[in-house]
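Enquirer: Here is my input, please return the structure:
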Amino acid sequence: MDHYKTYSSEDFVWDKYFRQWVLKPTRESDEEWNNWLAKNQDLRLRVQQAREIVNALSVSEHSLTKLEIDGIIQQTMSRLSASSPKLQRRNSSIRRSIVYSTGIRVPAILFAFIVLGGLVWFFTAPVNPQKTDGSVQTNLPLFQEGRLVEKSNFTEKPLVINLEDGSKIHLQKGSRIRYPEPFAKNLREIHLQGEAFFEVAKNPERPFWVYTQELVTKVLGTSFWIRAYDESKEIVVKVKTGRVSVFSMEGNKPQKKRTNIRERQGVILTPNQQIVFSRSEIRMVKSLVKEPTIITSNPVFQQFEFEDRPVSEVFFLLKKAYGVDIIYNEDLMFSCPLTANLNGLSLYQKLDVICKAVESEYEIIDGQIVIHGTGCKS
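Expert: Okay, here's the model as predicted:
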């Protein structure tokens, strides 16, 4: 691989073997490139710049709306008219490279526009160095009203990203987000690859949308997790506070996705609920999170010591504390008494004790707790 020592970032972008490593890495290619980079530390920044460009150009079809496509073409054409003669002379060789490119799923003509626009930006924009916190921010070509910002986290710690609307994103290791800056007047959109925790500033007039490859999550103001690594078999959305709607992208054509999605209600998640989307089965399963947490700050709903209290009151307190629906037959269990100290126990441990005391069982169905029992002994 000695010939790569003389490569510019542009050369790396057009190198087939390099693009395959970036877009479809294998254990062997990862090992080979990482070993080469370890011996050529002075080229790391050049390689990183090329990686960012290749990833930016590999936007899959379903991530692009018609409006974005029109914007890319229009702005790219205007930039090309002002670009250098050197870049224009490369046009024919660029077209030939596109014919043989692999791992890029946008149509060839559109891809050409994106590539040319990316290279115009690359030659005219200032270098985006790696920050001291290990993150990389790339200011990509303009989409619609503003620029498209991309941030990646290559560190071991979460990267905190403060957005202009007051929202905050905790981007996890090996993850990446893209978003317009500034947001549109009536919409806030984020594209995520990997995992992140979102704290969204409430604004009913500007709903917040998070796009992954197969799922879309809509919120008004809440906090939630999304885990959607490319190599994972599942996508998981977990809600900490507030409410979110989750939609599957399956079956929608790229041009119609946003319109169709916004006309649908989606699967509603409330605190301590989650959606697990199976990529192989193309199926969403709604359930409770593994360890539900107390969501209220009211001390009244944080004390779990009972003496001869009707179990109906206990269920009501648990519902308020954890924000989870508890379904049971009130006629059968209304007057069942409970004496127990449940402080310090998890929600599931509390339920185990309660159900044993009133001779019942529980199960989780569609993110709700369902109690089965025949009532108390007379």
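Enquirer: rest of the way, CA atoms for contacts and neighbours
Expert: Will do.
Enquirer: could you pull out the helices for the stretch 251-378 of the chain?
Expert: 257-263, 311-322, 330-333, 347-357 (DSSP state H, counting those that start in this stretch).
Enquirer: Need the ones you listed in TSV (columns: mean neighbour count).
Expert: Supplementary listing: the helices of the stretch 251-378 of the chain in TSV, determined by neighbours: other CA atoms under 10 Å:
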stretch	mean neighbour count
helix 257-263	13
helix 311-322	18
helix 330-333	13
helix 347-357	16
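Enquirer: right, and those helices - which one's nearest Arg283?
Expert: Nearest to Arg283 among the helices of the stretch 251-378 of the chain is helix 257-263 (16.7 Å), distances taken as CA to CA.
Enquirer: just to revisit the earlier point, what would the helices of the stretch 251-378 of the chain look like in JSON lines with distance to Lys290?
Expert: Converted to JSON lines, the helices of the stretch 251-378 of the chain look like this (distance: least, CA to CA, whole Å):
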{"stretch": "helix 257-263", "distance to Lys290": "28"}
{"stretch": "helix 311-322", "distance to Lys290": "13"}
{"stretch": "helix 330-333", "distance to Lys290": "27"}
{"stretch": "helix 347-357", "distance to Lys290": "9"}
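Enquirer: And this one, please, so the two structures can be compared:
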Amino acid sequence: MTPEAFKEILTRYCQGQCTPQEEALVQEWYDTIDTSNRQALPEEQRIILEAKAWSQLSARVRDGRQPRFHLLYKIAACLALFVLAAGGWYYFTHTPDAPVASITADTLPAGWRAEYNRGQTPRMILLTDGSRVMLYPGSTLCFPQTFNRGRREVTLTGEGFFDVQRDTLSPFLVYTQEVTTRVLGTSFTIKAYANAPEITVAVATGRVAVYKQKPGTPLDAAAVVLSPNQQAVYNRQNDRVKKALVAHPRIIPAASANPTMSYEAASVTSIFQALEESYGVDFVYDETTVTGCTLTTTLTDEDLHARIRIVCEAIGATYTVQDTSIVITGTGCP
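Expert: Prediction:
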């Protein structure tokens, strides 16, 4: 993607006219800006960081609460639109070619090593950049003894949970034959067993971009961008990637330190909003059907689906999972 194309996406984002995929790309770009060493950042990233801080402060002053993240993305994107330099967008939008994708334990180049898990319990692998991989039984991880500057690449056969050390200037790529996963710093699980019909990438924290790629071919330019509690499922038979909600969504660590939710005659709308923010999952419902509905309840150790059922049963509604959203259907309060 060229700088001009990325600026066009930012322009459409500010105007509310971009596609869901373009919106996810802007959000991924926004989240990759490293706040740990402000002085070492390029000028364009410092400007974006200032926009980020200002939007958070102004939102708190305006209504006394934490701002919704999509507003922060829009403010930062619009303020940064005309100061993005060519070097600033590259790491967020560049789709790399990947000769490494074909590396296996049988074709290791010089300077690479393979780690196996032939046991019955998960095995922890520590990489030289500080990233950690929980390698599950029957799995193989191949990686260089020292990562190249500008790109960290590994190949996986089987299943692994990755906790990747953040480095905004050095993307981390995991190759699994037909699928490539690209991150800057996050945690996620990949299941890519050789004889399984599907490859899945499920995100725990941060954002992950998933590309289709078969050995010897370039990456598919269209990425599926995942947020926490989302997964990409690649079907080997039809060569398609589907974005979906993970089977058991968990509360996002940054959302709340206390998983207990206690309500006293609270509006159902406010409960849905709290669940949205806690799990990072969109709820779709007709607000007119729940206006005036209230509920007194305490949600403690239930999973997300159990919590939704409790609320739905109280108001005579049902729910379904459609892609990455929860769709509530009902006729109103009983």
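Enquirer: re the thing from before, figure out which of the helices of the stretch 251-378 of structure 1 is closest to Pro299 of structure 1.
Expert: Comparing these under CA to CA, the one sitting nearest is helix 311-322, at 9.4 Å.
Enquirer: residue range for that closest one in structure 2?
Expert: Mapped onto structure 2 using TM-score structural alignment, helix 311-322 of structure 1 covers residues 268-279.
Enquirer: Equivalent analysis for stretch 16-27 of structure 1, please.
Expert: Going by TM-score structural alignment, stretch 16-27 of structure 1 sits over no part of structure 2.
Enquirer: ok, and what's touching the match of helix 311-322 of structure 1?
Expert: The contact list for stretch 268-279 of structure 2 (CA atoms under 8 Å, 6 or more residues apart in numbering) reads 228-229, 249-252, 255-256, 281-283, 287, 290-291, 293-295, 304, 311.
Enquirer: just the buried members of the residues you listed?
Expert: Applying 16 or more other CA atoms under 10 Å to those, the neighbour count classes 228-229, 249-252, 281, 283, 290, 293-294, 304, 311 as buried.
Enquirer: in structure 1, what residues pair with the helix ranked longest in structure 2?
Expert: Longest helix in structure 2 by number of residues (criterion: DSSP state H): helix 43-63. Helix 43-63 of structure 2 corresponds to no residues in structure 1, going by TM-score structural alignment.
Enquirer: Packing partners of whatever helix or strand comes next after that helix?
Expert: Reading on from helix 43-63 of structure 2 to the C-terminus, the next helix or strand found by DSSP states H and E is helix 69-80. Applying 3 or more CA pairs under 8 Å, 6 or more residues apart in numbering; DSSP states H and E, we find helix 69-80 of structure 2 packed against helix 3-14, helix 20-31, helix 43-63.
Enquirer: What residues in structure 1 pair up with the next helix or strand after helix 69-80 of structure 2?
Expert: Stepping forward along the backbone from helix 69-80 of structure 2, the first helix or strand reached (DSSP H and E) is helix 86-93. Aligned by TM-score structural alignment, helix 86-93 of structure 2 falls on no residue of structure 1.
Enquirer: Can you tell me what sits against the very next helix or strand once past helix 86-93 of structure 2?
Expert: Once the chain leaves helix 86-93 of structure 2, the next helix or strand it forms, by DSSP H and E, is strand 112-117. Strand 112-117 of structure 2 is contacted by residues 105, 108, 123, 125, 135-145 when judged by CA under 8 Å, 6+ apart.
Enquirer: Among these, which lie within strands?
Expert: Arg123, Ile125, Leu135, Ser139, Thr140, Leu141, Cys142, Phe143, Pro144 (DSSP state E).
Enquirer: any idea how far the third one lies from Thr128 of structure 2?
Expert: This points to Leu135 of structure 2. Look at Leu135 of structure 2 and Thr128 of structure 2: by CA to CA, to the nearest Å, they are 16 Å apart.
Enquirer: Between these two, point out the one with more neighbours.
Expert: Per other CA atoms under 10 Å, whichever of Leu135 of structure 2 and Thr128 has more neighbours is Leu135, with 24 against 12.
Enquirer: ok, and the closest non-adjacent residue to the alignment partner in structure 1 of that one?
Expert: Alignment note: Leu135 of structure 2 maps to Leu171 in structure 1; criterion TM-score structural alignment. Spatial nearest neighbour of Leu171 of structure 1, excluding adjacent residues (CA to CA, 6 or more residues apart in numbering): Ala196 at 4.5 Å.
Enquirer: Neighbours of that neighbour, how many?
Expert: Ala196 of structure 1 has 23 nearby residues by other CA under 10 Å.
Enquirer: do the one 5 residues further on as well
Expert: By the measure other CA under 10 Å, the count of residues near Ala201 of structure 1 is 19.
Enquirer: give the contact list for it.
Expert: Contacts of Ala201 of structure 1 (CA under 8 Å, 6+ apart): Asp165, Gly166, Ser167, Lys168, Leu220, Gly221, Thr222.
Enquirer: Look up how far Ile226 of structure 1 lies from it.
Expert: 17 Å.
Enquirer: now do Val210 of structure 1
Expert: Applying CA to CA to Val210 of structure 1 and Ile226 of structure 1 gives a distance of 9 Å.
Enquirer: Pull up the aligned stretch in structure 2 for whichever strand in structure 1 runs longest.
Expert: In structure 1, assigned by DSSP E, the strand with the most residues is strand 188-199. With TM-score structural alignment applied, strand 188-199 of structure 1 matches the range 152-163 in structure 2.
Enquirer: Great, nothing more from me.
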